[in-house]
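Student: Sharing a model prediction with you, sequence too.
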Amino acid sequence: MEQVMPDHVQWIKEKCLTFQPEQNKLTLASGQQIEYDVLVVAAGLQQNFGAVPGLPETMGKNGVASIYSFQYSPSVWTNITGMQKGKAIFTNPATAVNCGGAPQKICYLAEAAWRERGVRNSIDIEFCTATPGIFACPEYRVALEKIMKSKNITAHVKTNLVEVDGERKIAMFEREGGELLTKEFDFLHVTPPMSAPDFIRNSPLANAAGFVDVDKETCQHTKFPNIFSLGDCSSLPTSKTYSAISSQAPVVTYNVQALLAGGEPTSAYDGYTACPVLLGDSKLLLAEFNGYTMEATPTFKPLDQTKPNTLFYWLKRYVFEHVYWHSMPLGRWYGKYMWFEPSVQHKVNAASSSPKASPPSETAALKASVPVSGAGEASHGAAAAADSLKPELFGVSTPNLPGDVSLSGNLDVAILEQLAPRYKGWLYLNPEDNKHFHKKELEAAGCKVEVAPIPNPAGSQKATEEHASAVLSAMDRLPRPLMIQCTSGNRAGAALLLAQAKALGHNRASASLLAEDLDLKFFTKCSECGPIKDWVLDQLPGVNEEAQSSTATRQAAVIEQLFDPQGSSTFTYLLGCSQSQEAVLIDPVLGMEGRDLGLAEELGFKVKYVVNTHCHADHITSGGAIKKLHPEVKTMISEASGAAADIKLKDGDKIEFGQYALQAVATPGHTDGCMCFVLNGPDAPKAVFTGDTVLIRGCGRTDFQQGDAARLYDMIHQKIFTLPEDTKIYPGHDYKGRNVSTVAEEKKFNPRLTQNKEEFIKTMKELNLPYPKMMDEAVPANLVCGV
């Protein structure tokens, strides 16, 4: 950097911590604040190796490496040169990555190296990408698919790396629709998931995806006119490449000059990008395209740029190296125009133009115009100002579950005074003597305030179970709407997740999914929040451990969730009435009847009914086996299923056990005979047992056993999604260790069921799931009650 840094530029060698755009300031890690007239944000991407479980622990060993890791990139070549035979897998995530062609480049270079050494025929090569195709631009995608085929490289699209077991040399991938694939490897090259850096993602500059929110033509921020961004950290919807940045840089330069001169931005970036894909053998495919339209935009006509070319290799090898070090740092490189400065490109789409005038400082304006109310009640003026204030500008978020709890970091006292009237409760997670705690102002606004400190994860003190108990107790006492505040908002998000997970009976896997769906930044965007994330998860049961909130008191309805780990991943439910000691088993699995009946006996229950949600294709019911042991037990299934049972159920029938009852709800779609069961009774928890009709963030397949996607969609939306939103959904299966969901969660976050009906039908038609392994054995057996 010192070699290219201009002499007249002050180079501050310190991390940026956050931005205060309403004050035209940014804060450094040391706490120093820097004021600016114009800010240009041009950070790179953040590599999130920790987003793939097991990956950080095995990087640089066990045949796992990545060119995206400065520390472990040398081991890439060591693994390639040392490999004699076996399987090599190269991955690519669904996220944006630095240089979108690089994951393929290293694959091609490795293939060429193995071919040169004469071991290529002993090595199987797979390229697994989470994206829908191996390249975004269709014209070059077709060309690269042919190249992969010619090199005998097997490509798998929509195949995302989700876990690595380095010691066993196993990689786990997730296909579209949730199917999990396990692949053994001898060499695994990982391109990790990437994102904008945390200091940007957690700032007021970021859009919902975490990138600096700019106009795609002017590169000017959509809210703050004196802020511009280009390159990897910007929201520009094109590839994150050097060629794209070199085309954006002149646009930003011209527009900043125009702004400083008192004018409006006029220069427009047109989406140009390029990706030189090294193929080995001194050949290169030069992919030039418009990143907005994905149309090919070749420069070197009449040459066919979809074909490998040695000329392009020498261009990359020698000419571009000179450009990197001598032309671009001096402002003498103009992207696709090369060394020839283009004329200013004027914007033609006025409707999409950026903000026109720099606003006054939000904080200054509020301090000048809004009075502070007297103790005990917020003034009408403050309440009116609070109604018009946009909390998200100051880093405040309100996750849509539960919807009445907001999260915040430190707030300027003037901002806090305007926000406080919106809330009845305020929970502060730092010590009471913290200078950013404004208790007096909060109480003056009418908030009930409590303090329950959680240690900062960056400090030496660790959060404990006692801290969790204190936070949960405070949240129970405080009225809603509620604000939870800490330094950055991260511990506030952790407190919210812990409370939600405890209330809903979530285990660690279900809580992790909820955190991702709610986009709680301590979980999804903070690379330094590992300790606080672990603290939350440590308070929850692990996979197949009982969640305390899923079982009511022994004086009421008892719900026990049991799991079959032997292939079918089926959940069996034991429901009991403590008063009558009668119990019901839902979806028991053959071979597990000893466990199920043993638990019933241990709890003092006598099984009255065995109920199946449908005629299963992935396991055999133990209903018949249980009847042989206990002839008094009655089996039940939907009459529409066509299966044998003692009692055949119709829509609306009730299954009574003690003072409780299950109401049968016909939900055909996965199969003709599918039923869900809603729990009713005095003080019964709100619960529905959905079998394969609704799964956690999914649903049952519709490609066999009279499946009907349109019917399934209607049944779920008409009969399940109309239940109270806090109703717990207990599914028939889960393949990722999760245990329970709610109607609200599935209505908001289920990727299939949030589609419209036509999109849902198309999705279900295109799942292409494998034929169930047990189907030919299970269905005939289940038609006769598992006998």
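Tutor: Cool, got the structure.
Student: alpha carbons only for contacts and neighbour counts from here, please
Tutor: Fine.
Student: For the spatially most central residue of the chain, which non-adjacent residue is spatially closest?
Tutor: Nearest to the mean C-alpha position of the chain, counting by C-alpha atoms, centre = their mean, stands E516 at 4.5 Å. The shortest distance from E516 to any non-neighbouring residue, by C-alpha to C-alpha, 6 or more residues apart in numbering, is to T524 (6.2 Å).
Student: Show the subsequent helix or strand relative to the helix ranked longest in the chain.
Tutor: Ranked by residue count under DSSP state H, the longest helix found in the chain is helix 242-260. Sequence order places strand 272-280 as the next helix or strand after helix 242-260, per DSSP states H and E.
Student: Pull the residues that contact that following strand.
Tutor: Contacts to strand 272-280, defined as C-alpha atoms under 8 Å, 6 or more residues apart in numbering, come from residues 99-102, 104-105, 108-109, 111-112, 238-239, 241, 243-244, 247, 284-292, 297, 308, 313, 316, 336.
Student: ok, now stretch 220-234?
Tutor: So stretch 220-234 is contacted by 21-22, 37-45, 98, 196-197, 200, 205, 211-215, 219, 236, 240-242, 244-245, 248-249, 252, 259, 354-359 (C-alpha under 8 Å, 6+ apart).
Student: From the opening residue of it to its closing one, how far?
Tutor: This stretch, stretch 220-234, spans 10 Å end to end (C-alpha to C-alpha, to the nearest Å).
Student: again with stretch 7-18
Tutor: This stretch, stretch 7-18, spans 27 Å end to end (C-alpha to C-alpha).
Student: for comparison:
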Amino acid sequence: MTAPLQTCDVLIVGGGAGGIATAASLLKRRPDLDVRIVEPSEDHFYQPGWTLVGGGVFRPERTRRRTADLIPGRACWIRDSVAAFEPKHDRVRLAGGGTLGYRMMVASPGLKLDWAAIPGLSGTLGQNGVTSNYRYDLAPYTWKLVQDLTHGRALFTQPPMPIKCAGAPQKAMYLSSDHWLRNGRLKNIDVAFHNAGPVLFGVADYVPALMEYVERYDIALHFGSRLVAVDGPARTATFESLDADGKAVRTDREFEMLHVCPPQTAPDVVRDSALAAAAGGWIEVDPDTLRHVRFGNVFGLGDGCSSPNAKTAAAARKQAPVVAENLLAVLDGGDPVAFYDGYGSCPLTVERGKIVLAEFGYGGKLLPSFPDWMLDGKRPTRRAWHLKAQALPEIYWAGMLKGHEWLAKPQRTCPPV
């Protein structure tokens, strides 16, 4: 005899930043909701802190807490993962067996770091001078390499967009270069940035300040240059670019240190589902309301969504209250009432003690949280460093994940086009 289908008011897929923050915001507004969170991981990570781990500022343990300690008390944690989305039937299939139905669903599964897309990379990570701040276990190795390197070539890479925290690859580069400069080693180290994209940073207002540091550290910029293979034992990286005739050309470069930002895609379970957009396979949501464009009882937020904002924790902090407000409005039979302006933030750590605080929304519109006299985000400041290193981790753990919407109150009017 088939067991009856379990159902809940709100099913949240993903217990990362977006999922837990949304659960907390929902339950703060309506404590009697039956909210269930599907998340397989025992540990939860404050991923923005990994840049500072790789720069020797944070201990890695500061960025990790137990998932059980972060799930809102009135929510039910299902320690499992989703094997398939079935939005036409208002249910998901779980990897551990069985199905779970819902009245409303919030999809916040994050994205996939596709290490295997670069031949030779996976087998050499954490050794042979190959590292990445995009993994908790590798960020300490970044700092070890930075401390130990005295001469030679240090390469930093960035794949095609979209990626999680587009500034992270160059944050690692600036912090490393600053350490070598302070210790008198930079003159013996050739630093190069291989960016598959055409520009240093996607919002032009912040580029002048960044270029000052590129020049200070004498960094060689290679745009349109994509990492396509790594030979760890030979300490050789292969890059592909286009020549003047549009023909792909491959170049091998030896290195002593290689910091890799991996290619990133929508999770396989999303790309293979009816939730996926035709382009890219991301969860297809309306960028203003974050409601799915085809399934009215589904909302999405975080790194796995199609909305054209920067994929950052700061974006999820702004998105969660919008999803909470709109989900409850739809659950009650109405239409979405709150709007997301595309806000994202990228604190660019240009040296130890100074940050260029990039804050922007859809279309690159600047959306500063503070007036220029208090904190000019277009210039490197110590105030922004203290915000990043001291305030933001606590705002994350004690604010965002607890449903406190400091500087994140949802807008009730649609942003102008």
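Tutor: Now that the structure is in, tell me what you want to look at. All values reported here derive from a predicted model rather than from experimental measurement.
Student: average gap between the strand or helix carrying M211 of structure 2 and structure 1?
Tutor: Taking DSSP H and E as the criterion, M211 of structure 2 maps to helix 207-216. By mean C-alpha distance after the TM-score superposition for structure 1, the fitted helix 207-216 of structure 2 averages 2.1 Å away from its aligned residues in structure 1.
Student: Let me know the angle separating that helix from strand 344-351.
Tutor: 30 degrees (axes from the mean of the first three to the mean of the last three C-alpha atoms, to 10 degrees).
Student: Enumerate the positions of helix 207-216 of structure 2 that are buried.
Tutor: By neighbour count on 16 or more other C-alpha atoms under 10 Å, the buried set for helix 207-216 of structure 2 is L210, Y213, V214.
Student: quick check: that helix aligns to which part of structure 1?
Tutor: Per TM-score structural alignment, the counterpart of helix 207-216 of structure 2 in structure 1 is residues 141-150.
Student: Kindly report the same for stretch 24-33 of structure 2.
Tutor: Aligning stretch 24-33 of structure 2 against structure 1 (TM-score structural alignment) gives no matching residues.
Student: now swap in stretch 316-334 of structure 2 and tell me
Tutor: By TM-score structural alignment, stretch 316-334 of structure 2 lines up with residues 245-263 in structure 1.
Student: what's next to that stretch, contact-wise?
Tutor: If you take C-alpha under 8 Å, 6+ apart as the criterion, stretch 245-263 of structure 1 is touched by 38, 218-220, 226, 228-231, 264-269, 272-273, 328, 333-336, 344.
Student: Looks to me like L284 of structure 1 is in a strand.
Tutor: Yes - counting by DSSP: H, G, I helix; E, B strand; the rest coil, one finds L284 of structure 1 located in a strand.
Student: looking at it, it is touching N309, isn't it?
Tutor: Yes - using C-alpha atoms under 8 Å, L284 of structure 1 makes contact with N309 at a distance of 5.4 Å.
Student: of the two, who's got more company?
Tutor: Neighbour tally, L284 of structure 1 and N309, criterion other C-alpha atoms under 10 Å: the higher count belongs to L284, 25 against 18.
Student: Quick one: residues contacting the counterpart of the more buried one in structure 2.
Tutor: Counting by TM-score structural alignment, L284 of structure 1 lines up with I355 in structure 2. Counting by C-alpha under 8 Å, 6+ apart, I355 of structure 2 touches P347, L348, T349, R379, P380, T381, R382, A384, W385.
Student: try 7 Å this time
Tutor: Each residue near I355 of structure 2 by C-alpha atoms under 7 Å, 6 or more residues apart in numbering is listed here: P347, L348, T349, P380, T381, R382, A384, W385.
Student: Per the alignment, the fourth one pairs with which residue of structure 1?
Tutor: In structure 1, the residue equivalent to P380 of structure 2 is P308, according to TM-score structural alignment.
Student: Spatially nearest residue to its match, not counting backbone neighbours?
Tutor: Residue nearest to P308 of structure 1 in three dimensions, not counting chain neighbours: L285, with 4.6 Å by C-alpha to C-alpha, 6+ apart.
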